[in-house]
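In: Next come a sequence and a model predicted from it.
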Amino acid sequence: MNERDFYRSRLPHIQPLGGTFFITTRLHGSVPQVEKQRLAEDFLLHQRQILARPDHTAEELDRLNKTFFVAYETILDKSDYGPKWLSINALSDIVVNALHYFDTKLYDLIAYCLMSNHIHIAFTLNADKNGQSGSYLQQVMHSLKSYTAIKCNEMLDRSGSFWEHESYDRLVRDRNELHRIVNYILQNPVKAGLCQRWQDWKYTYIKPEYNDFD
């Protein structure tokens, strides 16, 4: 089982227009292959055990999904393997500028945090003017990741994958969940021991109208 299967076997991807999403995407090669394989196999084992019970619930699958997200996040926060290109301010600036450039065009940007090897983002997808179609999540992330990968690779004078192909995405169900997610995003560098207050981290952002979440 590869990492793509792991991501796709979590839960069906729900991408409604106007939906609010929590996204985590990481640099290519930032998690050891042996760890990716172990996590994927453990996830699939636990998922099969849950699905084998006729009385299983969506909440159980959701908790499983969260558990393995935290396992990945723990590895990333250690930042002891793979590239750490986002610790270079010039590269982080490229990503930040792109996040803000697409704000209002593809999504309503709520919050983000850039770490050395991954980023967290919260945004609400836009619909088109007629409200009939819009910017689906994969298209939005493809635009964001493709543009930043090209620009960052140019600055690094390298070629090849910059981001991992797959991103973690979660549809935010309600305002309370959004509050928890925004707090998680803001507190990531604090939790990783990089600063004492999230406000001191240069690459953490929350849109002013969501300030009551901090």
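Out: Cool, got the structure. Numbering: from 1, shown residues only.
In: C-alpha from now on. contacts and neighbour counts both.
Out: Noted.
In: how about the residue nearest the centre of the chain, secondary structure?
Out: By C-alpha atoms, centre = their mean, the mean C-alpha position of the chain lies nearest to T24, the distance being 0.9 Å. Secondary structure assignment for T24 (DSSP: H, G, I helix; E, B strand; the rest coil): strand.
In: okay but it is in contact with I119, surely?
Out: Yes. Proximity of T24 to I119 meets the contact threshold set by C-alpha atoms under 8 Å, at 5.6 Å.
In: also this one, for the comparison:
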Amino acid sequence: MKHDSPGQSALRNGRRSIPGQIYLLTWATRDRRPWLAALPAAREVIRSLKYADSNRWTHTLAFVIMPDHVHWCLELGQEHRLERVVNSVKSFTSNRLRRLHSIQGSFWQDGFHDRAARRDDNIEAMCRYIVANPLRAGIAADLGDFPHWDSIWLEV
């Protein structure tokens, strides 16, 4: 039987799933391993985010796939709860990526961090901040050099 750590329980404490709400989500690979640095792995995650959009579970505003974690800014659709959407994305990608990397056990760390945007938040600035993550991490000198991101506001 699997038990949540106190930190995982705290992340869920107070989590609300509100249709039409904008959320900034983050989740990481197990032990923060850089499995997403490979193009096929990052593309698999992107494919899964686009699937969520195409089924109207979400409307993606921005995302960046870092080597060991994912940032996703989205507007939640009307049909699914936030936790179900994230668990579906993680489950789908986990099954495919474990085969790709010949990984035993879980691909993702349990849980995810979410932050609901407030009315006074500048959503465009929040999205610019997350897609600039590769620049701050020093893995790209220019955003145009990093392929694993998208935003409804940004173009290279």
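Out: Received the coordinates, thanks. Just so it is clear, the structure is predicted and the values come from calculations on it, not from any experiment.
In: got a list of what the residue nearest to the centre of the first structure touches?
Out: With contacts defined as C-alpha atoms under 8 Å, 6 or more residues apart in numbering, T24 of the first structure is in contact with H118, I119, H120, I121, S167, Y168, D169.
In: Of these, which belong to strands?
Out: By the criterion of DSSP state E, membership of the contacts of T24 of the first structure in strands covers H118, I119, H120, I121, Y168, D169.
In: measure the closest residue to K105 of the first structure other than its chain neighbours to Y203 of the first structure for me?
Out: Leaving aside its chain neighbours, K105 of the first structure sits nearest to N126 (7.6 Å; criterion: C-alpha to C-alpha, 6 or more residues apart in numbering). Taking C-alpha to C-alpha, to the nearest Å as the measure, N126 of the first structure falls 24 Å from Y203 of the first structure.
In: OK, contacts around the aligned residue in the second structure for I119 of the first structure?
Out: Under the alignment defined by TM-score structural alignment, I119 of the first structure corresponds to V70 in the second structure. V70 of the second structure makes contact with L25, T26, W27, A28, F63, V64, according to C-alpha under 8 Å, 6+ apart.
In: Could you check how many residues crowd around the aligned partner of the first one in the first structure?
Out: What that stands for is L25 of the second structure. In the first structure, the residue paired with L25 of the second structure is I23, using TM-score structural alignment. The tally of other residues near I23 of the first structure (other C-alpha atoms under 10 Å) stands at 18.
In: sorry, back to before: farthest pair within the contacts of V70 of the second structure?
Out: With C-alpha to C-alpha as the measure, no two of the contacts of V70 of the second structure lie farther apart than A28 and F63, at 13.7 Å.
In: Settle it for me: which of the two has more neighbours?
Out: Shown here are A28 of the second structure and F63; by other C-alpha under 10 Å, F63 has more neighbours (25 against 22).
In: So the more buried one versus L25 of the second structure, what's the distance?
Out: 9 Å.
In: before we move on, what about L74 of the second structure?
Out: Counting by C-alpha to C-alpha, the gap from L74 of the second structure to L25 of the second structure is 8 Å.
In: How about L11 of the second structure?
Out: Counting by C-alpha to C-alpha, the gap from L11 of the second structure to L25 of the second structure is 12 Å.
In: Common neighbours of those two, please.
Out: Common neighbours of L11 of the second structure and L25 (C-alpha under 8 Å, 6+ apart) are F112, H113, D114.
In: For those residues, give me CSV that also has neighbour count.
Out: Converted to CSV, the shared contacts of L11 and L25 of the second structure look like this (neighbours: other C-alpha atoms under 10 Å):
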residue, neighbour count
F112, 18
H113, 15
D114, 20
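In: Now flag whichever of those is closest to R16 of the second structure.
Out: Comparing those against R16 of the second structure with C-alpha to C-alpha places D114 closest, at 9.8 Å.
In: tell me the contacts of that closest one?
Out: L11, R15, Y23, L24, L25, T26.
In: Since that was my last question, I'll sign off now.
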